[in-house]
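Colleague: heads up, no residue letters with this:
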């Protein structure tokens, strides 16, 4: 009996997809911080939402700790939560830009978040699956893998 690797040829694109889908929630959150100033490339839907959820949970926990220490109301922004929000601002913007790239949009669309209604298309795009087409924001390795996948198929 042949091992799976020999009986089934795994393309670079398939390997990339498997590696990105096998990441756990905290790995996506750590990836958000490690790529915190990287506005190029793509981030998958799972990477975006995993990091966003962990970011929200950390913010809520720090808010609760601040409220307990400084006896704040639930509507007040505590110092721990404020500092964390400021530090996480650029990595979250970078993640949002990469997510927009993943669905074939420019990161400039993130400016819509400053309008009331503009948040609706941003949420819609963040919920869309990754674009399988090549676009100008693909890194060379992903582009090569996708081209190899089209040649193999």
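Modeller: The structure has been received and is ready for your questions. Every value quoted in this text rests on a predicted model; they were computed, and no experiment measured them.
Colleague: alpha carbons only for contacts and neighbour counts from here, please
Modeller: Noted.
Colleague: distance between whichever strand or helix holds residue 55 and the chain's centre?
Modeller: Here residue 55 is covered by helix 45-70, with elements defined by DSSP states H and E. Between the centre of helix 45-70 and the centre of its chain there are 16 Å (Cα atoms, centre = their mean, to the nearest Å).
Colleague: Show me which residues of it are buried.
Modeller: Within helix 45-70, the residues that count as buried by 16 or more other Cα atoms under 10 Å are 45-52, 54-55, 59, 62-67.
Colleague: which residues touch stretch 51-63?
Modeller: With Cα atoms under 8 Å, 6 or more residues apart in numbering as the test, stretch 51-63 has contacts from 25-26, 28-30, 32, 77-78, 80-81, 84-85, 92.
Colleague: ok, structure two:
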């Protein structure tokens, strides 16, 4: 339990330390709990925002007003430094800390690409035109009229109930023809055959957009779960990471720090006779020192 609290002490007081180490236990004791706190605060912030809309009041637009966003912002640097220290402990470079950001931004890009494709396709049809018209009315209109429209939409959605809204959306999307994956793949293969200069780059871009979020997330998870890597010194010994001992981490049993001057020990070796003579001489020196300093004898 004491080590558990020490992990959180390291999380806050070593927030700007990007050069140390963090054991797997330290990372997985701290990071999930931080995200649980953020997600636990999110429903309350959403309910407060929604209640303001229903009361026809403009909700606070400062993101830091909401507890979940505030905790998220305040823990960005400590979370990043903890990730870098965990990467160092697993023998990886701190540059791999970019993987979560790559996964998030690539997922957003992929979602925006799919959404734009649906809006511009013939499948979306009138629903896309209606959605674009509503969006244009909100953007081009004045701020007061935009907020009035948002208040009216919130009140209407609250009066209908989310069950009715989801049922309506299901009915709207149920009448749409399902996309034919095999036909799409066939069309793409046909375009590659007819014009490889355009089709092959399109396949590469599509594959990159789809695989980047998944690969980045899996690599980040694998690096965070990787065990501690002990580095060899220049004499064939194993070095215990000193920062782990300071932060309460555990080092592997049986692994000792090797003295680099051990090779010169032969220069100071003594025979048993020399060791016995040295002890006798040291005792005689102590007796002489006691007589002169304590007893005052010459």
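Modeller: Perfect, I can see it now. It should be emphasised that the depicted structure is a prediction, and the values quoted were computed from it without experimental measurement.
Colleague: Run through the residues that contact residue 108 of structure 1.
Modeller: residue 97.
Colleague: Name all residues that make contact with the spatially most central residue of structure 1.
Modeller: Nearest to the geometric centre of structure 1 sits residue 48, at 2.7 Å (Cα atoms, centre = their mean). Contacts for residue 48 of structure 1 (Cα under 8 Å, 6+ apart) come out as 28, 95-96, 99, 126.
Colleague: One more: residue 118 of structure 1?
Modeller: Contacts of residue 118 of structure 1 (Cα under 8 Å, 6+ apart): residue 112.
Colleague: What's it aligned with over in structure 2?
Modeller: Alignment note (TM-score structural alignment): residue 118 of structure 1 maps to residue 216 of structure 2.
Colleague: rewinding a little: of the contacts of stretch 51-63 of structure 1, which is the most crowded?
Modeller: residue 32 (26 neighbours; other Cα atoms under 10 Å).
Colleague: wait, isn't that one in contact with residue 91?
Modeller: Yes - under the criterion of Cα atoms under 8 Å, residue 32 of structure 1 makes contact with residue 91 at 6.1 Å.
Colleague: Give the residues shared as contacts by the two.
Modeller: With Cα under 8 Å, 6+ apart, residue 32 of structure 1 and residue 91 have no common neighbours.
Colleague: measure the nearest residue to residue 85 of structure 1 once chain neighbours are set aside to residue 53 of structure 1 for me?
Modeller: Leaving aside its sequence neighbours, residue 85 of structure 1 sits nearest to residue 59 (Cα to Cα, 6 or more residues apart in numbering; 7.3 Å). From residue 59 of structure 1 over to residue 53 of structure 1 the distance is 10 Å, taken as Cα to Cα, to the nearest Å.
Colleague: got it, and residue 118 of structure 1?
Modeller: 21 Å.
Colleague: repeat for residue 81 of structure 1
Modeller: Following Cα to Cα, the distance that separates residue 81 of structure 1 from residue 53 of structure 1 is 15 Å.
Colleague: hang on, the earlier thing: what lines up with the residue nearest to residue 85 of structure 1 in structure 2?
Modeller: Under TM-score structural alignment, residue 59 of structure 1 pairs with residue 38 in structure 2.
Colleague: Skip ahead from the helix or strand hosting residue 135 of structure 2 and say which helix or strand is next.
Modeller: Using DSSP H and E, residue 135 of structure 2 falls within helix 126-140. Later in the chain than helix 126-140 of structure 2, the nearest helix or strand by DSSP H and E is helix 143-160.
Colleague: so where is that next one in structure 1?
Modeller: So helix 143-160 of structure 2 sits over no part of structure 1, by TM-score structural alignment.
Colleague: Just name whatever secondary elements that helix is in contact with.
Modeller: helix 24-54, helix 126-140 (3 or more Cα pairs under 8 Å, 6 or more residues apart in numbering; DSSP states H and E).
Colleague: Of all the residues in the shortest one, which ones are buried?
Modeller: Of the residues in helix 126-140 of structure 2, those buried under the neighbour-count criterion (16+ other Cα under 10 Å) are 128, 138.
Colleague: okay, the angle between it and helix 143-160?
Modeller: Using axes from the mean of the first three to the mean of the last three Cα atoms, to 10 degrees, the direction of helix 126-140 of structure 2 lies 140 degrees away from that of helix 143-160.
Colleague: Tell me the helices and strands packed up against helix 126-140 of structure 2.
Modeller: helix 143-160.
Colleague: Off-centre distance for the helix it packs on?
Modeller: The answer for helix 143-160 of structure 2 is 37 Å, by Cα atoms, centre = their mean.
Colleague: got the buried residues for it?
Modeller: Neighbour-count burial for helix 143-160 of structure 2 [16+ other Cα under 10 Å]: 146-148, 150-151, 154-155.
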